[in-house]
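Novice: Sharing a sequence plus its predicted fold:
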Amino acid sequence: MINLCKKVLGQSASKKQAVTHYPSPQIYTRDQHPVSRNLLSANALKVLYRLNKSGYDAYLVGGGVRDILLGLEPKDFDIATNATPEQIKGLFRNCRLIGRRFRLAHIVFGREVIEVATFRGHHDSAPKKQQDCQKTSKQSEHGMLLRDNIYGSIEEDAERRDFTINALYYSSADFKIYDFANGLADIKACIIRLIGDPETRYREDPVRMLRAIRFATKLDMKIAPETEQPISTLAPLLENIPPARMFEEFLKLFLAGKAFSNYQQLCHYQLFKYFFPIVAQSTNQQEFPYLEAFISKALNNTDSRINNSKRVTPAFLFAAMLWYPLQKQVEQLRQQAQLSPQDAFFSALGEVMAEQQRSIAIPKRFQAVMKDIWILQDKLVKREGKKAFKTFEHPKFRAGYDFLLLRAEIEQDPQLIALAKWWTDFQTTGHDTQQQMVKTIGRTCARRSPRKRRKPKTQNTANEQ
């Protein structure tokens, strides 16, 4: 993949640049790169052509260009232009403007959305930009950009991008690639490198630390030493990221086929605890002997399903992450508050979820599935009478069963293993055999749990009085 890019581009990887400004881009003509209109989304081309015909500059930028150069199939087609969001909206009836922090235009074509951003400018030029464009830039006390709608030139936009490999612009007007930050050299060297001073860029947007890890694992690249050096020190800045945005980053890190690799890197750079503080604390204190193996297995299974084009739900991973901390809280409530198992479970569920929501805003639809998976762990044990058939008909039975298999494999508890095998057999046999299996369970339960003697009616009457 990288070798193909080297051959096509015919350029040698350069050493790290001492400067951080790239006013004169390296320009690659059509015969020097593999990017072709045939590889682009038809809808992305529509947007590019209409912007160009209306007198605006427009470029395919970032991941779409980068992935084609790497021989990958691009999934996103982002466009950068000198047209303002309002001007873009005036050209497309299917356009909606979103975002306060970054004002963006989304051009909607059915299920495909083409994201169009206006060239960003520098903050030190804000006064003039504000006067001309009526836009503002705002930073927090930690240096994080809260609002960033300062518009500028393509050169400024390139300097404002996060990594060198994303500062690549393809023009459908002249078929050239404009490389403002030596991104092609870093692509061939397999390097993830921030543009500008790393500490400043991380403070502007701490999520860039997560993006560095995600790109490194996704593209099989290394993070440049100067780019990775501040990460562990600046990790606490992630506490300032809204939980809703952390949920989006969780999806990108853990539901793209590289969950286990990203988990390892997050732990290495001390970033994982900002996603799951309860889990990180339990891991550090070694409270649960199976916790790390359980999480690792769940992540590897998720990667396998995604890479084989099978469906996954983030609820399963959330349930796996929080399973042992939940069990700990249930046991504490049963002992300290003298609660029944059911009351202890629901009380612990509320406490664990409330704590987790401070870090990741898990939507209610996934919380409901998590609860079903956990409740099914108890229901799968109770199989006598009609209970087994009712459990088997539960909408989330498969997720609960898969969770049981995972527990049995990791804990190697004989009872769990036997229970998992029973349910595996139950699913693959006929109805008559299923009924016989349930009857056998019923007889076993009857032998183990003799009926309690009923209290005399006279005693009940006395109690009622």
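Specialist: Nice, I can see it. Quantities reported herein were computed from a predicted structural model and do not represent experimental measurements.
Novice: Only C-alpha atoms from now on, for both contacts and neighbour counts.
Specialist: Noted.
Novice: M370 against A319, yeah?
Specialist: Yes: between M370 and A319 there is a contact at 5.2 Å, judged by Cα atoms under 8 Å.
Novice: neighbour-wise, which of the two wins?
Specialist: Ranked by neighbour count (other Cα atoms under 10 Å), M370 and A319 place M370 first, with 25 against 22.
Novice: buried stuff in the helix or strand where that one lies?
Specialist: Using DSSP states H and E, M370 sits within helix 364-379. For helix 364-379, a neighbour-count test (16 or more other Cα atoms under 10 Å) marks 366-367, 369-370, 372-374, 376-377, 379 as buried.
Novice: Quick check: next helix or strand after that helix?
Specialist: helix 387-392.
Novice: how far away is E409 from K75?
Specialist: 36 Å (Cα to Cα, to the nearest Å).
Novice: what does A173 give?
Specialist: For A173, the distance to K75 - Cα to Cα - is 22 Å.
Novice: Then R93?
Specialist: R93 is 24 Å from K75, by Cα to Cα.
Novice: what's the answer for L251, then?
Specialist: In terms of Cα to Cα, L251 sits 16 Å off from K75.
Novice: T227 too?
Specialist: 26 Å.
Novice: Kindly report the same for L9.
Specialist: 22 Å.
Novice: Between those two, tell me which one has more neighbours.
Specialist: When L9 is set against K75 and neighbours are counted by other Cα under 10 Å, the residue ahead is L9, at 19 against 11.
Novice: one more structure, for comparison:
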Amino acid sequence: MNPKARNQPVPHRIPREQHTISRKNISKAALRVLYRLNEAGYNAYLVGGAVRDLLLGGHPKDFDVATSATPDEVKKLFRNCRLIGRRFRLAHVVYGNEIIEVATFRGTSEEQGEGDRHIVDGRILRDNVWGTIEEDALRRDFRVNAMYYDISDFSVRDYVGGIQDLKDRVLRLIGDPATRYREDPVRMLRAARLAAKLDFRIDPEAAAPFAELGPLLSSVASARLFDESLKMFLTGHGFKSFRMLEQCGLLKFMFPATMRALMRGDKALRSLIEHGLENTDTRVVDGKSVTPAFLFAVLLWGEVRDLAHTWATHGKDAGEAWSRAAAHVIAEQCQRVAIPRRFIITMEEIWLLQPRFEQIQRKKVFRLLAHPRFRAAFDFLLLRAAESTAIGELGQWWGHAQQLPHETLAASLPLYHAGSTGDLDSARAAAPHKRKRRRKPADGKSGAS
């Protein structure tokens, strides 16, 4: 017997009547790809997170296909196909706004597989060795992600015990955890993200190497970590992902400035971050827009604020202190997570507008109200309410000011106020109030004699 065949897993086949996956919950585009590949004589299966989520009763948005066809063979079958990637060669079949990712079965042995693999210090830099479906299952990360839906007979194939892990609600890695994390350190982040998303626990053996191997995340491309950040924090389970990153000891490798600020015991900062993430999760669930700029402004606020206050205390101009603090924190963060420039500009504006909320003068108030980033900066001010009573009352003042007609607000504000450099008494003194209506006598006549 071929020694390679002896080591391959034996599939556990779950027939249609014993699982909950229905073609009604699979996108038409994915079904087209599966049927076309099968009709052309190739094996093709729905695989990964879509199968996992369908078995859990969810409604996945992304559908991946694994097939015996090579990328070039896939491209010949689909005119609407483009090949991408050098590290992992993939085919993207495009139907309107939907992209079906098609991957050739990955092999475990370069000797008998077709293609090439490049490994440095245990890390897979390129992996384009083709193999069998059994080998492909062993190459996947978590057992719950290594199940295949067979469109030919509507069964589910489980090669590594994924069904049992779904029942146990646990994430277990396929193979030795330390080896798998060295191959791709992002798997550690994926473990935290999936545990948060699925409300699963991470198997102790899978979590054990985090402390030792967490530093490997510094070798991951910063652009890739930006994408991972969006998956963690902008898909409806950001609050749980943040908590899980902290629990796993991985937050400091992604957001060192955030971790430093939290370690100073700042309860108000934790409140700001957690409420910001909870609000973002709610917006995602409600189908409202969210922006990475606000997310990163929330996560990095503590370090920016503390640096700005420190430099201002040591004699720097307040405006310069805030600008330098923002630039310093962003430069450090971008070494870990590559934040695009368009988001950085918005982050800086949100931060630099915060001290301007304390300046209650007529011209400055109206100038701030007209600023294109006022709404985002005001929402950020409301998140800061736990910092102090003064900040909370400032938020209330600005919330009320926005509701007043222009003329009413202008009449209530001084052209200049001596305490307008951040003193809350200034806000109280200039606070707009609605005029009380005089109560009429019972006989309907005015009270004037």
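Specialist: That came in fine, so what should we check first? Every value quoted in this text rests on a predicted model; they were computed, and no experiment measured them.
Novice: thinking again about what came up before, in the buried residues of helix 364-379 of structure 1, find the pair that's most separated.
Specialist: F366 and K379 (19.8 Å; Cα to Cα).
Novice: Please identify the helix or strand for F403 of structure 1.
Specialist: Secondary structure assigned from DSSP H and E places F403 of structure 1 in helix 397-411.
Novice: in the following helix or strand past that helix, what counts as buried?
Specialist: Past helix 397-411 of structure 1, further along toward the C-terminus, the next helix or strand under DSSP H and E is helix 414-427. Neighbour counts over helix 414-427 of structure 1 (16+ other Cα under 10 Å) mark 416-417, 419-420, 423, 426 as buried.
Novice: just stretch 372-386 of structure 2 next, same as before
Specialist: Quick answer for stretch 372-386 of structure 2 (16+ other Cα under 10 Å): 374, 376-378, 380-386.
Novice: now swap in stretch 222-240 of structure 1 and tell me
Specialist: 222-224, 227-228, 231, 234-235, 237-238.
Novice: Adding distance to I79 of structure 1 as columns, could you present those in a markdown table?
Specialist: Converted to a markdown table, the buried residues of stretch 222-240 of structure 1 look like this (distance: Cα to Cα, whole Å):
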| residue | distance to I79 of structure 1 |
| --- | --- |
| K222 | 27 |
| I223 | 26 |
| A224 | 27 |
| T227 | 26 |
| E228 | 28 |
| I231 | 29 |
| L234 | 31 |
| A235 | 31 |
| L237 | 29 |
| L238 | 28 |
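Novice: chain center to the helix holding F403 of structure 1, what's the gap?
Specialist: Chain-centre distance of helix 397-411 of structure 1: 23 Å, with Cα atoms, centre = their mean, to the nearest Å.
Novice: State the span of structure 1 onto which stretch 294-309 of structure 2 is aligned.
Specialist: Mapping stretch 294-309 of structure 2 onto structure 1 (TM-score structural alignment) gives residues 316-331.
Novice: with structure 2 superposed, average distance for the matching stretch?
Specialist: Here the mean offset of stretch 316-331 of structure 1 against structure 2 after fitting is 1.9 Å, by mean Cα distance after the TM-score superposition for structure 1.
Novice: Give me the buried stretch members for that stretch, please.
Specialist: 316-326, 329-331.
Novice: Okay, strands next: where are they in the stretch 51-200 of structure 2?
Specialist: Per DSSP state E, counting those that start in this stretch, the stretch 51-200 of structure 2 carries strands over the ranges 64-67, 81-84, 90-95, 98-104, 114-120, 123-130, 147-150, 155-158, 170-171.
Novice: Mean per-residue distance, the last one versus structure 1.
Specialist: Comparison of strand 170-171 of structure 2 with structure 1 after fitting gives an average deviation of 1.2 Å (mean Cα distance after the TM-score superposition for structure 1).
Novice: equivalent range in structure 1 for that strand?
Specialist: Counting by TM-score structural alignment, strand 170-171 of structure 2 sits on residues 191-192 of structure 1.
Novice: I306 of structure 1 against G257, yeah?
Specialist: Yes: using Cα under 8 Å, I306 of structure 1 is in contact with G257, at 5.5 Å.
Novice: excluding its backbone neighbours, what's nearest the residue most central in space within structure 1?
Specialist: Geometric centre of structure 1, nearest residue: L251, 1.9 Å, by Cα atoms, centre = their mean. Excluding the flanking residues, the one nearest L251 of structure 1 by Cα to Cα, 6 or more residues apart in numbering is P314, at 7.3 Å.
Novice: ok, now I339 of structure 2?
Specialist: F226 (6.5 Å).
Novice: what residues are up against the one you found?
Specialist: F226 of structure 2 makes contacts with 337-339, as judged by Cα atoms under 8 Å, 6 or more residues apart in numbering.
Novice: Same list (these) but as JSON lines, adding neighbour count.
Specialist: Below are the contacts of F226 of structure 2 laid out as JSON lines (neighbours: other Cα atoms under 10 Å):
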{"residue": "V337", "neighbour count": "23"}
{"residue": "A338", "neighbour count": "17"}
{"residue": "I339", "neighbour count": "21"}
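Novice: and the helix or strand harbouring D227 of structure 2, which stretch of structure 1?
Specialist: Using DSSP H and E, D227 of structure 2 maps to helix 222-233. Mapped onto structure 1 using TM-score structural alignment, helix 222-233 of structure 2 spans residues 243-254.
Novice: how big's the offset between the matching stretch and structure 2?
Specialist: Averaged out, stretch 243-254 of structure 1 is 1.0 Å away (mean Cα distance after the TM-score superposition for structure 1).
Novice: among the strands of the stretch 51-200 of structure 2, which is nearest H417 of structure 2?
Specialist: Per Cα to Cα, nearest to H417 of structure 2 of the strands of the stretch 51-200 of structure 2: strand 98-104, 56.8 Å.
Novice: helices or strands next to that closest one in the packing?
Specialist: helix 28-39, strand 64-67, helix 71-77, strand 90-95 (3 or more Cα pairs under 8 Å, 6 or more residues apart in numbering; DSSP states H and E).
Novice: how about the buried residues of helix 414-427 of structure 1, which pair is most distant?
Specialist: L416 and F426 (15.2 Å).
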